[in-house]
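Visitor: here is a sequence with its predicted model. Questions after.
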Amino acid sequence: MSFQYFLLGASLLALLAANPAHADTLESPGADGGDSEMIVVTAQKREQSIVDVPISLSAFDAEMLDKIGADTLEDVSLYTAGFEVREQSVGAPGFIIRGITSDGIGEQRVSIYLDGVSTSSVAASAFELYDMERIEIAKGPQSTLFGRGALIGGVNVIQNKAGDNFAVRASAGVGDYGYRMAEAMANAPIADDLLAVRVAMKWRKRDGYVENLAGGTDFNGVDTLAYRGALRFTPASGLRFDLIYNREENTPRGGTGFKSNVFLPRDPVSGAVLGDTKPHSGVVLGSFAGLAGDRLYIDRTLKDVTLLGAWDINDVLTVNSITSYRKYRNVEAFDPDGTFMNIIAGVGESWGDQTTQELRLTYDNKGAFTGVIGASYVDLANSDRYLFQFDERATALLFSGALQPSAPMGLTQAQILAALGPLAGALKPAHQDDSTFGGAAKTVDIFADGTWRATDRLSLTAGLRWTHDDKTATVIGTLPNGPSRLTRGGIFFQPTADGALLSAEKSFSGWSWRAAAQYELGDNFNAYLSYNRGRRSPALNISATAPASVAPAELVNSYELGLKGTAAGGKLLFEGAVYYFDYSNFQTVKTIDGTLTTVNAGEAEAYGFETQVQANATSWLQLFANYSYNHARLTGGAYDGNSFRNAPDHSFSMGAFVTVPVGNAAEVYFNPTYSWQSRFFFDDDNDRSDLQPADFAVDEVQKAYGLLNLRAGIRTPDQKWRLEVALKNALDAKYVIDAGNTGDNFGIPSFIAGQPRMFTAEIGFQF
């Protein structure tokens, strides 16, 4: 444990207090660049100025989201200290807060919320951003306020609701890589102060940027259609309901461009070399033997309906209700070995649904005490199916070590058969492992949180949550075309006895809590100290080959010291925080005897420092910058000292928003932004040779890199119309968003390239 870093960060905060040279992207700049309108957030389940919340919190309003050109949370993460998003595909994102990763199967450590409703599964947690009100990113354990899945942070995406004004907005865009986009919104009152309706949609399509060297559809494309309908009903003064329906369809052809760095891409028949082994160049991929129709693709659908209710009983008490039903299905056919050879092909399928009900009572008499009590019920079920297909002839050469010496050329099918000789006829051209892992939970939460203003300057906050889970875990494993002739069972996943569905049930209960003190050092300048106990529910495992087991609850104690506020009449905004996390029973997922199993990896710790800055320098210039140092490490067992996957130690971003009037009829704007991150590993084993039974190359690491994004345009001062051009990754930086993957289990890791430089042009109007 390294408290010297915690104390160093505290010293830096003390210097910040003495000379507030840092500011935070906390407010929207005024039109004249003067005083800003403070963003109101609901991270503590009640409306508050962001400066008054004793939590490290980043908030993006609609104006800021537009300025940075945010289509997804991955775009938002580039400009948020301590928050990283890596989207392997739309159904497989990874979320990292303060160096701790949350992805894969099981309950999440970072939960993504849509209007206060958890998205419940990684496969359903990446979605299109459009017609947004704001996004709140709370860092540090939020189990008390947010509940399940917010062990190290929570992200709440708040959509615009129907209002009593008439408004229309539309935009369209084109670009390279076949980019096309259309977005529209209309809001209208149906009956004044009684009923209003709002509809919005966004369609975004782009061809893949990883070239298919064999011809046909390129990989890593985008094809998204999202639409929303919202209805506001205000039957009486102080009583209102918002009914919201969302649907999103993601159907990019080609799927994910996994790229081997071991074998060259070649024509499977002629053997002609078509490219090189660099992650950013073209690939030759495909399914085989009829799996998924010999196609690679992604097909995902999200649907949810939410009813938000609010009743102002009187000037002091308000009742809030959230009722929601959410359903998703994601299918991806992929070539995980990343080579031209028919070794492995796969289909991953995830589906699930969730019903949520929450009731809260908020007390606020504008006096010394404000607080909230509430209860919630969640009924969810998620399933993950993995169908892997192996050509046993190529797999036999891979397992025996006879395929690797053929690198980098690899072997055509004819060469594989020749290398095997008579053995080729005894092996199956297509063996299949088919396993489905299911998890269901019925969860009851009871929580309370309140703030007491002890003096004019000192406020004390405390919160407590009790959670009870009734969990069910299931597994079913089959071998659709019989046992493998190589293993006499499964190759990657093992079957359950007689292909039966196995299940286990167990109940768990536990507490999480928080305490915080906030002190006003001056007008709009606050310091806070907090302690949070976060809890991730025990994981119930059911194995195809062993009895049910439980990984104990993952617990984290978090200590944080922060400063936030404004200066120079609201033109300067700042936030800084130092923190320390202490984990016990850290849960990680391993494949044990052909079953995905959550196991106890022991202890872990994280400490760091974050600061964010925003300055409205003049009426035409706004600047921002942030920096994050996150030292997150496993501290026990074979992985002792290793950093977490996808987690750089250092990251920063900066940008400027420049607006120059052109007469009285128009203004030109220019928004350059830059983000940078230090090197990071793609797996918790940190690519160490002693922890990799099959792959001994140290190559699954991303070196430090930066991304420059540029946006410029012309618009009317009232923004009724605009014409805009943009470059993402303007310097065409080469980087990788994922490495290792399924092929890493067999010593042939694959890599997924990040987006190259891309150009777009858009036109829009609103009235």
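Guide: Arrived safely. Residues are numbered from 1 along each chain as shown.
Visitor: use CA for all of it now, contacts and neighbours both
Guide: Fine.
Visitor: quick one: residue 537 from residue 462, how far?
Guide: Residue 537 is 22 Å from residue 462, where distance means CA to CA, to the nearest Å.
Visitor: between these two, who's got more neighbours?
Guide: Neighbours per residue (other CA atoms under 10 Å) separate residue 537 from residue 462, with residue 537 holding more: 22 against 19.
Visitor: next, the one to line up against it:
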Amino acid sequence: MQSTLYPKCVLRGLATTTAIAAIAWATPGLAQESEDPPAAGDQVAANPNAIIVTARRRSETLQNTPVAITAIQPAALEAKGTLDIGDLQGTAPNLLITQQPTGSATANISIRGIAFADVEKSFDPAVGIYVDGVYIGTSTGQYLDFFDIESIEVLRGPQGTLFGRNTIAGVISIRRTKPTMEFGAKVETTVGSFGTWGMRGVLNVPIIEGELGVKFFEFHQQTDGYMRDGFTGQRLNSSNSENFGLAVRYNPSATFDATLTLERQDQTSKPYFASAMVPGDAFCGFVPPGACGGNLTDDLYTAYKVAEHSGFYKADGVTLDMEVGLGAVTVNSITSYRDSDESFYADFGTAGLFIAQRPQTYEQFSQELRFAGDLFGGFDYVAGLYYFESDYELDQSTFVFGAPAGGIGVIGHSESYAAFLDFNWEVFQDVRLSGGGRYTKDKKEYEFPLILSDSVKKSWSKFTPKLTIDWRPTPDMMLYGTWSRGYRSGGFSGRAGTPFSAQTPYDPETVDSFELGAKTEWLNGRGTFNVAGFYTDYKNIQQSTVITADNAQGNETIVVNAAGAKIKGVEADMSFEPLDGLNFSAAVGYTDSKFNGFIIGQPITRPDATIFLQQLDYSDVDPIFAPKWTLSLNGSYTIPVGEADVTLSAGYRYLAEYDQQIAPDPALYGALLAQDFSATPFVVPQNDPRVRSDAQNLLDASISAQVPMNDSGAMANFSLFVRNLLDDRGPSFAFAVAAYPNLWHYGVPREPRFWGASAGFEF
């Protein structure tokens, strides 16, 4: 793709960088004279166990932040052999994370029943993933490897004021460690089931002790996969991932800190999908006997390989994060550029009947400039400007029954501008009023050269306010109430296969969320209990659906605005340390969501191949990725054994069943044909049962040891772990292609029982 994004972003980034550097250089007196106590310093002094979070772009203790937030301790994830972001699933209330297997490093993420599950870069995620303060603009690239993590924060509910558009469900903020500017290293190797092997390392090298340093990092992970070929028994779904780079940090004083990070993500894979077809699906009579009529548990671990599949994803990124203290004002600048090149060639569970090849490129640039400080006693603020730009190009080729069946070509460009303000005002003693707003303007333009001669474009704008009041009746309790609005940009259907669908934009969706919560501490900070209840009014929901179409593929994926939904729920989490070294934590979430007036038109094909258009009413089906219950229970106990510390850990996660796609039950086909065309919408009472993930009971356990290597603090680390100890099997991903008639279904199983061991050292 020939794009002007890179040179434009370099100029903008250089301009911002130069301005910030000039400010820092021109104000050395302020830099030397300013005091910089941590914002949460007094609370940390009162409770050394306090957890510091940056959910509101300022440092605060978790218990003093009037936001529904879960701070996940990286050490707990490392103990159970956590490899990627998917292992966060269930650790926070109402949080669901699965891998989207039709794209490389792609995540489907849902918080409080709000999700958008699609691999296309024309679509915006509903949950914002931020890595070191940088927004990842597509679901591709969000399925991240985990190592060298400093903090993970899951913010639930709309976060539009501080984090911007496309955060209507919430935000997952991940921060990696900064260069320490002291000599040190952390190295770990892991082996496990299914030919899994990994090596991860971080090396810190000082250039000027305490002022300038470099951190090198390298993560490698490979596996043979846990699916089998139905013909040969060969293992399928192998993958090989690399993530490497360096970060340079310059921190000459307490009021200037800059980190430049250069990195690359490189993944190769051989993706395969299992068939979930049953008699009645159009492709069922053409596949091998074992590929039609199987179950959704053990049979999903078998695929029928007829060609060598391949996938690769390569992404390069550069980020410059700077902070300058100017006395009463602190200025932060985050400049980031990221590009990716990927290709995906696979049969979608049809034993060679439907194969797609999807090469595409993507690049994004973002610039955020923030100003923070105290306006007067008891009033602090964060204000800023934000710019985001992206370009992508997709050229998909499709083969049906071995013959070329056309494809999809799309070139997309988007821009977004925003200005925001967030404040805290202590109106009375122990009573704060917080709030603010963000104004966003989005522009999108698309070309569909295979079906349209001209480009299509549209722009949208939105103001997203937030208002919170919190009260501390005692030093150990905070009560709060919040109203916030979230906004997700409109767009065009990136996989449209007909001129009408390509030219028809879908509108933005909005969320109005009301939340009441309480945060409490007890036993001198050894225990916490937080609870929140929420009600969400979700309007103009963007819903991706696959319909039959009069084109070479016979179907197309479009996005429509599915009226609205009402979502309500309760969530709670607690932590408790009754004794030194003994820790318990728990989280529970309940979500009740229901569509309101979800009616769309869909082409229906009769057995004689004639087509009629029928209104289908999906109001009674379950929204996708919205389990009613999530539950997690975790415990760990650290025991001194000689000079070593041995830790026993166990964790249980429960996820209620949930649907993964709006796909009408094929059993209703006969009733629909009997009605034929009618002006009265046909009521669809449920989704196809095959797109439903069953309830999951996931039990993880580990035993780990830290052994001193010398008197200088060097440690050797050893761990034995098992994930999914109960070997709970079922679909991780399931998808129905077209409806009335159904063409075929396919899926991917979740990870079965996995044993592993790791060893490493750090100093």
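Guide: The structure has been received and is ready for your questions. If you're wondering where the values come from, they're calculated on a predicted model, not measured in any experiment.
Visitor: overlay them and tell me the TM-score.
Guide: After superposition, the two chains reach a TM-score of 0.82 (TM-score structural alignment, normalised by the length of the second structure), with 664 aligned residues with a CA RMSD of 2.8 Å.
Visitor: tell me where the first structure has helices.
Guide: Ranges of helices within the first structure are 3-18, 62-67, 73-77, 143-146, 392-400, 413-420, based on DSSP state H.
Visitor: need the residues that contact the longest one.
Guide: Right, helix 3-18 of the first structure. Applying CA atoms under 8 Å, 6 or more residues apart in numbering, the external contacts of helix 3-18 of the first structure come out as 22, 561, 562, 563, 576, 577, 578, 579, 580, 607, 608, 609.
Visitor: now, among the residues you listed, which is nearest to residue 433 of the first structure?
Guide: residue 607 (41.8 Å; CA to CA).
Visitor: the second structure: which residue goes with that closest one?
Guide: Aligned counterpart of residue 607 of the first structure in the second structure: residue 568 (TM-score structural alignment).
Visitor: ok, the spatially closest residue to its match that is not a sequence neighbour - contacts?
Guide: In space, and not counting its chain neighbours, residue 568 of the second structure is closest to residue 535: 4.3 Å by CA to CA, 6 or more residues apart in numbering. Taking CA under 8 Å, 6+ apart, we find residue 535 of the second structure in contact with 513, 514, 515, 566, 567, 568, 569.
Visitor: mind putting those in JSON lines, neighbour count and distance to residue 311 of the second structure included?
Guide: Compiled in JSON lines, the contacts of residue 535 of the second structure are given as follows (neighbours: other CA atoms under 10 Å; distance: CA to CA, whole Å):
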{"residue": "513", "neighbour count": "22", "distance to residue 311 of the second structure": "40"}
{"residue": "514", "neighbour count": "20", "distance to residue 311 of the second structure": "43"}
{"residue": "515", "neighbour count": "21", "distance to residue 311 of the second structure": "43"}
{"residue": "566", "neighbour count": "15", "distance to residue 311 of the second structure": "39"}
{"residue": "567", "neighbour count": "20", "distance to residue 311 of the second structure": "38"}
{"residue": "568", "neighbour count": "19", "distance to residue 311 of the second structure": "40"}
{"residue": "569", "neighbour count": "20", "distance to residue 311 of the second structure": "39"}
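Visitor: can you flag which of those residues belong to strands?
Guide: Cross-referencing the contacts of residue 535 of the second structure against strands under DSSP state E gives 513, 514, 515, 566, 567, 568, 569.
Visitor: what about the first one, distance to residue 110 of the second structure?
Guide: Plainly put, residue 513 of the second structure is 16 Å away from residue 110 of the second structure if you go by CA to CA.
Visitor: now swap in residue 584 of the second structure and tell me
Guide: If you measure residue 584 of the second structure against residue 110 of the second structure using CA to CA, the figure is 25 Å.
Visitor: that older thread, next, the contact list for the match of residue 607 of the first structure, please.
Guide: Residues touching residue 568 of the second structure, when contacts are defined by CA under 8 Å, 6+ apart, comprise 533, 534, 535, 536, 591, 592, 593.
Visitor: please pull up the equivalent of the fifth one in the first structure.
Guide: In this case it means residue 591 of the second structure. Across the alignment, which pairs residues by TM-score structural alignment, residue 591 of the second structure is matched by residue 630 of the first structure.
Visitor: that match: what's it in contact with?
Guide: Applying CA under 8 Å, 6+ apart to residue 630 of the first structure gives the contacts 82, 98, 99, 606, 607, 608, 609, 648, 649, 650.
Visitor: sorry, back to before: neighbour-wise, which of the contacts of residue 568 of the second structure leads?
Guide: Counting neighbours by other CA under 10 Å, residue 536 leads the contacts of residue 568 of the second structure with 25 neighbours.
Visitor: closest to residue 665 of the first structure among the contacts of helix 3-18 of the first structure?
Guide: Among the contacts of helix 3-18 of the first structure, residue 22 lies closest to residue 665 of the first structure (CA to CA), at 35.1 Å.
Visitor: so how far is residue 10 of the first structure from the most centrally placed residue in the first structure?
Guide: For the first structure, the residue lying nearest the average C-alpha position, counting by CA atoms, centre = their mean, turns out to be residue 95 (3.8 Å). When CA to CA is the yardstick, residue 95 of the first structure and residue 10 of the first structure sit 27 Å from each other.
Visitor: just residue 360 of the first structure next, same as before
Guide: 36 Å.
Visitor: mean deviation of stretch 58-66 of the first structure from the second structure?
Guide: Here the mean offset of stretch 58-66 of the first structure against the second structure after fitting is 2.4 Å, by mean CA distance after the TM-score superposition for the first structure.
Visitor: and the contacts of residue 535 of the second structure, which two are the farthest apart?
Guide: Spanning the widest gap among the contacts of residue 535 of the second structure are 515 and 566, at 13.8 Å by CA to CA.
Visitor: remind me, longest strand of the second structure?
Guide: Counting residues, the longest strand in the second structure under DSSP E turns out to be strand 403-428.
Visitor: quick one: stretch 511-525 of the second structure aligns where in the first structure?
Guide: The aligned range for stretch 511-525 of the second structure is 556-570, by TM-score structural alignment.
Visitor: try stretch 56-73 of the second structure
Guide: Alignment note (TM-score structural alignment): stretch 56-73 of the second structure is matched to residues 44-61 of the first structure.
Visitor: list the buried residues of the matching stretch.
Guide: Within stretch 44-61 of the first structure, the residues that qualify as buried are 44-46, 50-61, counting by 16 or more other CA atoms under 10 Å.
Visitor: can you list contacts of that stretch?
Guide: With contacts defined as CA under 8 Å, 6+ apart, stretch 44-61 of the first structure is touched by 25-26, 28, 38-43, 80, 132-140, 145, 362, 372, 449, 516-518, 524-526, 528-530, 562, 564-565, 577.
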